[in-house]
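*Asks:* dropping a prediction and its sequence here:
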Amino acid sequence: MSKYLISIIGPTAIGKTALSIKLAQHFNTEIISADSRQFFKEMQIGTAAPTQAELAQAKHHFIHHKSVQDQYNVGAFERDALLCLDELFKNHNIVIMVGGSGLYVDAVTKGLDDFPDVDESIRKTLNQDLETKGLEHLQKQLEMLDPKSYGTIAIDNPHRVIRALEICIGTGKPYSSYLNKKNTNRPFKTITIGLHAERAIIYDRINQRVDMMVEEGLIDEVKALLPYQHLNALNTVGYKELFNYFSGAWTLDFAISEIKKNSRRFAKRQLTWFKKQEEAIWFDYLTPVDAIIKKVHSTINAEN
């Protein structure tokens, strides 16, 4: 039998974690997380990382294995995840991968795209613009040069915006034109399972999740991270808004409303990214897990 990676994708708060655990239990296997926000051990509540009870139900990899002070990027994750899969496939024919970070999912299943080298001075200039003119200025610049990337990348992340812009400026071509060009052969087959729901349902689930995070102690979690707020890992939804609250710039109610709004925007970008996955098998988020398992079995049987 071939080796299979079952990749579970979908927007935030749709139920990917619960499905991944049920699939891992059914196939007696382990889970790789491709959620770049859940790598960091200091960010438990605001990233909706699996709870201790959930982690106990199936063995997970790449959950809280790094500190926010560590440098870790998609290239390092691709390397580490492939090494982990090599080991897991020695004892399992099937491994589960779950995560909402589309770039990190694609790095494992398809390989990272190759980008041309550009003059380092471009990045320096963009970083200076970030300091003096702000992120919104760079976002507008990206929207003008590459509307496609503007609609799909994490535009609230300055690192991602600057990376896209330096390619646009340095090559004269859109950053998006270099994506999905690489066709890397992997020693396993991928079955992509997508979960979806009506947008209103997704947004409602996000709002409920944010309220639950606050009840579970999100404000205290962010307060403890104030000394590290300058780090790239913390420039993310759920944390940057509360940093504005602690600085006195925003009220708590407004900060929470902004977390909800930015989480909904993030989900919209996730949907845009994942809908490009032509090979994905999509299920309504309420589909019984037995039906999804049955589809996975039939897909594997048809190929073997």
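*Replies:* All right, it came through fine.
*Asks:* alpha carbons only for contacts and neighbour counts from here, please
*Replies:* Will do.
*Asks:* okay, which residue is most central for this structure?
*Replies:* With distances taken as CA atoms, centre = their mean, the residue of the chain nearest its centroid is residue 101 (1.7 Å).
*Asks:* excluding its backbone neighbours, what's nearest that residue?
*Replies:* Closest residue to residue 101 apart from its sequence neighbours, by CA to CA, 6 or more residues apart in numbering: residue 35 at 5.2 Å.
*Asks:* neighbours around the one you found, how many?
*Replies:* 20 (other CA atoms under 10 Å).
*Asks:* how near is it to residue 292?
*Replies:* Here the criterion is CA to CA, to the nearest Å. By it, residue 35 lies 22 Å from residue 292.
*Asks:* got it, and residue 210?
*Replies:* In terms of CA to CA, residue 210 sits 28 Å off from residue 292.
*Asks:* please, which helix or strand holds residue 155?
*Replies:* If you go by DSSP states H and E, residue 155 is not part of any helix or strand.
*Asks:* quick check, it in contact with residue 162.
*Replies:* No: applying CA atoms under 8 Å as the test, residue 155 and residue 162 come out as separate, 9.5 Å apart.
*Asks:* now do the contacts for residue 49.
*Replies:* Counting by CA atoms under 8 Å, 6 or more residues apart in numbering, residue 49 touches 38, 63.
*Asks:* A further structure is provided below for comparison with the first:
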Amino acid sequence: MKNKNLVAIVGPTAIGKTSLSIALARAFHTEIISADSRQFYKEMNIGTAAPTAEELQAAPHHFIHNISIQDEYSVGDYERDALQKIEDLFQKSPILILVGGSGLYVKSLLEGLDNFPEVDPLIRKQLNQQLNEQGLSPLKEKLNQLDPFYFSRVDIENPHRVIRALEICLGTGKPYSSFLEGAKQTRDFNAIKIGLTAPREIIYDRINMRVDLMMEQGLLEEAEHLYPLKELNALNTVGYKELFKYIEGDYSLEEAIAEIKKNTRRFAKRQLTWFRKEKDITWFEYSTKWKKLKIT
């Protein structure tokens, strides 16, 4: 399939990746593969900024609302399923669009996953027990001590990612990041990477406006509906965990909204750190006028 091209659109949250991916898909009469791991969950709609019904109708999407928050689904599962879907779709079109801000999921498709040594499963069990009893904060502190490099790159609010890194650190005595960047796997398609960016203040302003819009669209009601399942790992994520604290009386609503904005800004910073290390991404300002495709 070396005459096949997978166009990957990456960048921080709220930068405009969805709009560009749809415009490209329509221009090339093709389909979109999502690499946003939070948008996989069908119960999480507003808080993950999933494509709207109109956007989903504008171009065919895959891996949007395809699993439940109660399902076990790893990046390895995604790599397997998405590569199969890509192979199938390339039978119809020489170009496909990949879009998302989850760097590890993008990497799994374009380069393959890194190989990690087996560690004692008891370590993960103990870490999950600590998470349940003490929360995520002490685990984050431990990861920062053992692997500050990976700590600066990972979605530090994602307990699954934190625990995965910690179990490797503790089980091997080496930083998790030391096992990254192994030999890249060969894919049967060409990867074209497009990055969208903007000055930091603009990214932050767009994030703040998006959070305000989410609240107007009913994010609080969505969080209230999901609150009984709040212990699930999928829900220990920005936009929901802050509102769960409001529901429990730990925050005022204004404080919860401010925390969502702050944590989303931090997430965007980590996304940029991840993608900026990629040397083969062609970067464009978010405001680029894509005249031939009539993209604004």
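*Replies:* Sure thing, it's come through. Keep in mind that what you see is a predicted model, and the values were worked out from it rather than measured.
*Asks:* now what about the TM-score between them?
*Replies:* Remark: TM-score between the superposed chains equals 0.96 [TM-score structural alignment, normalised by the length of the second structure]; 293 aligned residues with a CA RMSD of 1.4 Å.
*Asks:* could you pick out the longest helix of the second structure?
*Replies:* helix 253-276 (DSSP state H).
*Asks:* average gap between that one and the first structure?
*Replies:* Comparison of helix 253-276 of the second structure with the first structure after fitting gives an average deviation of 0.4 Å (mean CA distance after the TM-score superposition for the first structure).
*Asks:* what packs against that helix?
*Replies:* helix 103-110, helix 200-217, helix 241-247 (3 or more CA pairs under 8 Å, 6 or more residues apart in numbering; DSSP states H and E).
*Asks:* mean per-residue distance, the shortest one to the first structure?
*Replies:* Going back to what we said before, that points to helix 241-247 of the second structure. Looks like 0.6 Å for helix 241-247 of the second structure (mean CA distance after the TM-score superposition for the first structure).
*Asks:* for that helix, packing partners?
*Replies:* helix 219-226, helix 253-276.
*Asks:* show me how far the longest helix of the second structure is from its chain's centre.
*Replies:* Centroid separation for helix 253-276 of the second structure versus its chain: 13 Å, with CA atoms, centre = their mean, to the nearest Å.
*Asks:* give me the mean deviation of the next helix or strand after it from the first structure.
*Replies:* Next in sequence after helix 253-276 of the second structure, counting helices and strands by DSSP H and E, comes strand 281-285. Comparison of strand 281-285 of the second structure with the first structure after fitting gives an average deviation of 0.3 Å (mean CA distance after the TM-score superposition for the first structure).
*Asks:* okay, buried residues for strand 281-285 of the second structure please.
*Replies:* 281, 283 (16 or more other CA atoms under 10 Å).
*Asks:* what range does that strand cover in the first structure?
*Replies:* Mapped onto the first structure using TM-score structural alignment, strand 281-285 of the second structure covers residues 280-284.
*Asks:* give me the contact list for that stretch.
*Replies:* Outside stretch 280-284 of the first structure, the residues that reach it (CA under 8 Å, 6+ apart) are 191, 192, 193, 194, 195, 196, 197, 292.
*Asks:* quick check: the farthest pair among these?
*Replies:* Maximum pairwise distance among those (CA to CA): 20.0 Å, between 191 and 197.
*Asks:* the two: which has the busier surroundings?
*Replies:* Comparing residue 191 of the first structure with residue 197 by neighbour count (other CA under 10 Å), the higher total belongs to residue 191, at 19 against 15.
*Asks:* now the element after the helix or strand encompassing residue 77 of the second structure, going C-ward?
*Replies:* According to DSSP H and E, residue 77 of the second structure maps onto helix 75-89. Sequence order places strand 95-99 as the next helix or strand after helix 75-89 of the second structure, per DSSP H and E.
*Asks:* other SSEs contacting that following strand?
*Replies:* strand 5-10, helix 17-27, strand 32-34.
*Asks:* mind putting the ones you listed in TSV, mean neighbour count and distance to residue 175 of the second structure included?
*Replies:* Shown next, in TSV, are these (neighbours: other CA atoms under 10 Å; distance: least, CA to CA, whole Å):
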stretch	mean neighbour count	distance to residue 175 of the second structure
strand 5-10	23	27
helix 17-27	20	32
strand 32-34	26	30
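*Asks:* distance to residue 145 of the second structure added to these, as JSON lines?
*Replies:* Shown next, in JSON lines, are these (distance: least, CA to CA, whole Å):
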{"stretch": "strand 5-10", "distance to residue 145 of the second structure": "29"}
{"stretch": "helix 17-27", "distance to residue 145 of the second structure": "34"}
{"stretch": "strand 32-34", "distance to residue 145 of the second structure": "33"}
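*Asks:* do you know which of the ones you listed lies nearest residue 181 of the second structure?
*Replies:* Counting by CA to CA, residue 181 of the second structure lies closest to strand 5-10 out of these; the figure is 18.9 Å.
*Asks:* and the contacts of that closest one?
*Replies:* If you take CA under 8 Å, 6+ apart as the criterion, strand 5-10 of the second structure is touched by 17, 21, 94-101, 106, 189-196, 275.
*Asks:* what's the answer for stretch 156-164 of the second structure, then?
*Replies:* So stretch 156-164 of the second structure is contacted by 124, 127-128, 131, 136, 139-140, 143, 154-155, 233, 236-238 (CA under 8 Å, 6+ apart).
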